[in-house]
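>>> with the sequence up front, the predicted model follows.
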Amino acid sequence: MYIRLSKGNTSKFTKVYLVEGYRDENGKSKQRIVKSYGNLEELEAKDPNILQKLKDEAKNMTKNQVNITLNLNSSNDDMEVDQNYGYFFLERLYEDLEISNFFKNKMNNKKYVFDVDQVFKLLLYSRILNPASKKATVENRNQFFEPFDVTLDSVYETLSLMKEIKGDLQLHLHRKITETQGRDTSLIFFDVTNYYFETEIENELKKVGVSKEKKRTHIVQMSLAIDQEGLPVGYELFSGNTHDSTMLIPSMIDMKERYKMGRVILTADKALNSGKNLAFLVSNGDGYIVSQKVRGSSKAFINKILEDDGYVYNDSKTFKIKSFLRERSTKDENGNDVLLKEKVVAFWSQDFDSREKHKRELLEDKINEYLTNPSKYKASNRHGIKKYLKEIEVDTITGEVEDKKTILKFEQDKYERDVALDGYYALVTSEIDMPDSDIIERYRGLWRIEDSFRVLKSDLEGRPVYVRREDRIEGHFLLCFVALLMTRLLENKLCNKYSIRKIQEALKNATCRKITSGIYSLNKQDDVFRTLENAYDVSLNYKNVRIEQIRLYRKEIVHNVKN
């Protein structure tokens, strides 16, 4: 910016203008008046040094890229649509992870009529900022500061391609995270979930099963592993009719071979605590920390848990813990005997006990209702109470067992035993030398993977799935996996101060609107976005701004280029 003095042939006054140079949309160099200060003679009458001050101010504006106050005649209705610039931070992560280089190297010998990298960027950024169907994503491709030249056909072709490279891309990302974050895979959290579809056409992946939302529909199963920082390590897809417990072994084999991992201590919940799974881990030199179901276990195990001997209480008597060693024999996947040497960590929590007691009050109300009115007891409402009520066919006059009328018998002993177990929890581990407190602490980290599934399903809207073909289903979930990784990286960058949902909203709301040639109006941003800017040492906290300033801001974020 600079100061221009202009004096007409017939005027005795010198006009003072603030002028800036810019390039129009065709790249031509032009100038425009940003502000008129009035007549120089009148300004100098008030301040003899005003001209030098204005020149210094203009120079400072250029140097610091400050906000420009504009007097605009156009109404808001005449302005163009909002364009997102929050995705600049996603571009930075994309560059840090060198995903463009991955595609460049991977596609080196293959020719496509479209840019795979650009299509992947559009799908990825849109999945984070504005999750939608693939068709809607293409229709909204102009929402970005620099629109993507992408067609729906190229999107579907890219999704199909993702099936071929999903393992290689996961490996590439793992290496970059290890290089930049110092990833530690000695402890891995592992769990499985499923996703339902809105289409009913079946293929090798889509099979009818019961979804986690209790819907009987076509689903696909997913296993997911994350590290101690909550960053996803790898995933696998399985057909919808695959049992949860059978996914651990193939997932671990694939991940360890692909990543060349050393010894892993795997942490999982009781759904994956099968003898075959634990035997597999031990036989391959790995370890485990898993929850152990207390109710429904052997009488000897329950008695050991309830036995007060060995428990250590905290000062307030609201928590107690003990551990003991045991050996047991199980079978591996080939039917061979494997001896498991384990530590059992048992603990009781008053908070946990209180929560279960509250649930039990509701359970008792249902039990009493059905004991009083057995005709209300049906297959559809037996969940949670079936084990306490036994159906007996009797003759109400003679008392003989006949096919006359059904009465319900309350299994008092079973109920009282379960009441006694309220508040108790047990963990089983191969790490017999690990302190009890460390075992509990590591297991508690399992919430991170449960939260990751929530993010995948809700924040990133990974389900329901709308694509039909198997290869495109694979592509959809690869996108979701990379989106989860990038949002977790942003969450960690902000020291876990904000949820992924809040970060998404902050990025989504970072929009600008073209109000005249080369000049944009910026939406006011929230504290989350300002915190993100501070984390990357950038700022665009203005009302109106030149296009060159936005482009410089982008360079500062993506390429760490400072003015």
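All right, it came through fine. The structure displayed is predicted, hence computed values, not measured ones. Residues are numbered from 1 along each chain as shown.
>>> please make it C-alpha for all contacts and neighbour counts, starting now.
Fine.
>>> chain center to the lengthiest helix in the chain, what's the gap?
Looking across the chain with DSSP state H, the single longest helix is helix 152-181. Here the centre of helix 152-181 is set off from its chain's centre by 17 Å, with C-alpha atoms, centre = their mean, to the nearest Å.
>>> and the nearest residue to residue 166 once chain neighbours are set aside, how far from residue 192?
Excluding its sequence neighbours, the residue lying closest to residue 166 (C-alpha to C-alpha, 6 or more residues apart in numbering) is residue 478, at 6.5 Å. Distance from residue 478 to residue 192, counting by C-alpha to C-alpha, to the nearest Å: 16 Å.
>>> what's the answer for residue 495, then?
27 Å.
>>> settle it for me: which of the two has more neighbours?
residue 192 (24 against 10; other C-alpha atoms under 10 Å).
>>> go ahead and confirm that one touches residue 220.
No: applying C-alpha atoms under 8 Å, one finds residue 192 not in contact with residue 220, separated by 10.7 Å.
>>> what about residue 96, distance to residue 176?
8 Å.
>>> revised request: answer the last question for residue 61.
39 Å.
>>> for the stretch 251-400 of the chain, which segments count as strands?
265-268, 287-292, 312-313, 319-331, 337-349, 389-394 (DSSP state E, counting those that start in this stretch).
>>> to residue 554, which of the ones you listed lies closest?
strand 265-268 (40.6 Å; C-alpha to C-alpha).
>>> want to compare, so here's the second one:
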Amino acid sequence: SSEHAMPDWIRRTALGDILQEDFSELADEALYRNLDRLHPNREAIERALAEKEKTLFNLDDTVYLYDLTSTYFEGQATANPQAKRGYSRDKRPDCKQVVVGLVVDRDGFPKAHEIFDGNTQDRRSLDQMLDALEKRTGKKLGATVIVDRGMAFEENLEQIRKRQLHYLVAGRQSERNQWLEELENDDGWEQVHRTPSPRNPFQKKTRVEIKRQQKGDIVYLLCRSEGREEKDRAIREKQETKLLADLHRLQQRVAKGRLKKENKIQRAIGRLLERYPRVARYYELSYDAVQKNLSWNELTDKKATAKKLDGSYVLKTDRQDLTAGEIWRTYILLTRVEDAFRDIKSPLMERPIFHHLQNRTQTHIFLCVLAYHLLAAIEHRFLQAGVHSSWGTIRDQLRTHQVISIVLPEDHQGRVLTIRKATTPEPEHRQIYATLGITAEVMRPLKSWQVSAGSDEKNSKS
């Protein structure tokens, strides 16, 4: 996806032979100009693609999955007003970034994407994203929108309801705490039947239990996960260790007089609370300005409650027609967006961004989304054929089908013949091409004559 590296990459491939195009003079400036031409047509292309894919693959349009990621810049990007510092999912808080929102359907096909300022909070993006989705796909009354807890605020749920859509979200921690008694009660739970992914048949799935509850028009699904319990505990312990280490360092700075002004001390405390929000709530911090002493107390009751809730989470929806198992399996589809972001960032290589202009940044990301459309279509076609291969596996298998050059000795006229031809496809290559509905004969042999030095005859190709 790097426009700067694209000319060199193309010349190292057989793309010119296959397409019978001469890319020897291709330069990155031409690609940059094409970005500028493409920019005003992004929405129309995305809308047409969504409609075409729905028809071509008979896609379901009753469930939409929405999530956000960020992608960072190399350089200051001063000419891009959207480039700002914010929460970095790439763990690059030192770099400016933009936030990318993506909606996919239950089969993983992109439906709409939007690019937000780099400091955009998750909860502030949903309304604009729903507008974009409606522009790309039209009104889909009764469809279900799935988002994670970062957007599960009441104002966002109200926006979903106003559009006559349904929602399925992960409840926020405050809501989970309200269900502590039911989460601890071992009655009424059912185990989710989880099968390993066909791509990883030997994967061991951890135990997940669910319990359906209803309050008024809202259905809550209480969930307990063994795998998540271990993860929650490990994250909390790691964060707590870091918080306490930073508190001790701050305490020493205050005690030794390296940090004297109370307002600066309070700001330092505030930064620690922001840095470790998951565990800072279990401690009460205080600063004695007279004694110049920073101290803290562990809130044992809060911490004990957190331990009890390890591995548990709550889903909520206004879909009263769904069973407990259907709610859980539908929400788990949200991993399709995470998979999409993982593919867009690597192997489609969206990041880092070297463009300085806003329109080129937006079109660069759009090209990565276009590439993901193709990736999703390829994997879906294989899935329809009963082959559970990822794009990475398919690409690696095709690496051995190559184009070679055969150079024959000079003839009696002093000419050298070069033949460019594809190697004979192996059975696995033929299976891939057949699944995609394309011929295994990727190109016809190309002959070129080169006249040795001193001859007046011209080079020729056939």
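Arrived safely, thanks for sending. These figures come from a predicted structure and were not determined experimentally.
>>> once they're superposed, what TM-score comes out?
The TM-score (TM-score structural alignment, normalised by the length of the second structure) is 0.75; 395 aligned residues with a C-alpha RMSD of 3.4 Å.
>>> ok, back up a step: may I see the buried residues of the longest helix of the first structure?
154-163, 166-167, 169-177 (16 or more other C-alpha atoms under 10 Å).
>>> so after that helix, what's the next helix or strand?
As assigned by DSSP states H and E, the chain's next helix or strand after helix 152-181 of the first structure is strand 187-196.
>>> which neighbouring elements make contact with that following strand?
Helices and strands touching strand 187-196 of the first structure, by 3 or more C-alpha pairs under 8 Å, 6 or more residues apart in numbering; DSSP states H and E, are strand 216-226, strand 265-268, helix 447-454.
>>> and with 10 Å instead?
strand 207-210, strand 216-226, strand 232-239, helix 248-259, strand 265-268, strand 287-292, helix 436-444, helix 447-454 (3 or more C-alpha pairs under 10 Å, 6 or more residues apart in numbering; DSSP states H and E).
>>> that strand aligns to what range in the second structure?
Aligning strand 187-196 of the first structure against the second structure (TM-score structural alignment) gives residues 63-72.
>>> and the matching stretch against the first structure, how far off on average?
By mean C-alpha distance after the TM-score superposition for the first structure, the fitted stretch 63-72 of the second structure averages 0.8 Å away from its aligned residues in the first structure.
>>> can you find the partner of the residue nearest to residue 166 of the first structure in the second structure?
Checking TM-score structural alignment: residue 478 of the first structure goes with residue 366.
>>> neighbours around that match, how many?
22.
>>> which stretches of the stretch 301-450 of the second structure form helices?
Assigned helices in the stretch 301-450 of the second structure, in chain order: 324-332, 335-345, 358-384, 391-398, 427-436 (criterion: DSSP state H, counting those that start in this stretch).
>>> what is the shortest one packed up against?
Yep, that's helix 391-398 of the second structure we're talking about. helix 358-384, helix 427-436.
>>> what's the angle between it and helix 358-384?
On the basis of axes from the mean of the first three to the mean of the last three C-alpha atoms, to 10 degrees, helix 391-398 of the second structure is oriented at 80 degrees to helix 358-384.
>>> and the residue nearest the centre of the second structure?
Centroid check for the second structure by C-alpha atoms, centre = their mean gives residue 341 as the closest residue, at 1.5 Å.
>>> any idea what that one aligns with in the first structure?
So residue 341 of the second structure corresponds to residue 453, using TM-score structural alignment.
>>> re the thing from before, quick check: neighbours shared by residue 192 and residue 220 of the first structure?
Common neighbours of residue 192 of the first structure and residue 220, counting by C-alpha atoms under 10 Å, 6 or more residues apart in numbering, are residue 237.
>>> residues contacting the residue lying closest to the match of residue 341 of the second structure once chain neighbours are set aside?
Leaving out its chain neighbours, the residue that sits closest to residue 453 of the first structure by C-alpha to C-alpha, 6+ apart is residue 193, at 7.5 Å. Taking C-alpha under 10 Å, 6+ apart as the criterion, residue 193 of the first structure is in contact with 211, 212, 219, 220, 221, 222, 223, 224, 237, 244, 450, 453.
>>> by neighbour count, which of these wins?
Taking other C-alpha under 10 Å as the neighbour criterion, residue 219 ranks highest of those with 30 neighbours.
>>> what do we get in the second structure for that residue?
Under the alignment (TM-score structural alignment), residue 219 of the first structure pairs with residue 97 in the second structure.
>>> which one is that match nearest to, not counting chain neighbours?
Residue 97 of the second structure sits nearest to residue 72 (C-alpha to C-alpha, 6+ apart), 4.1 Å away.
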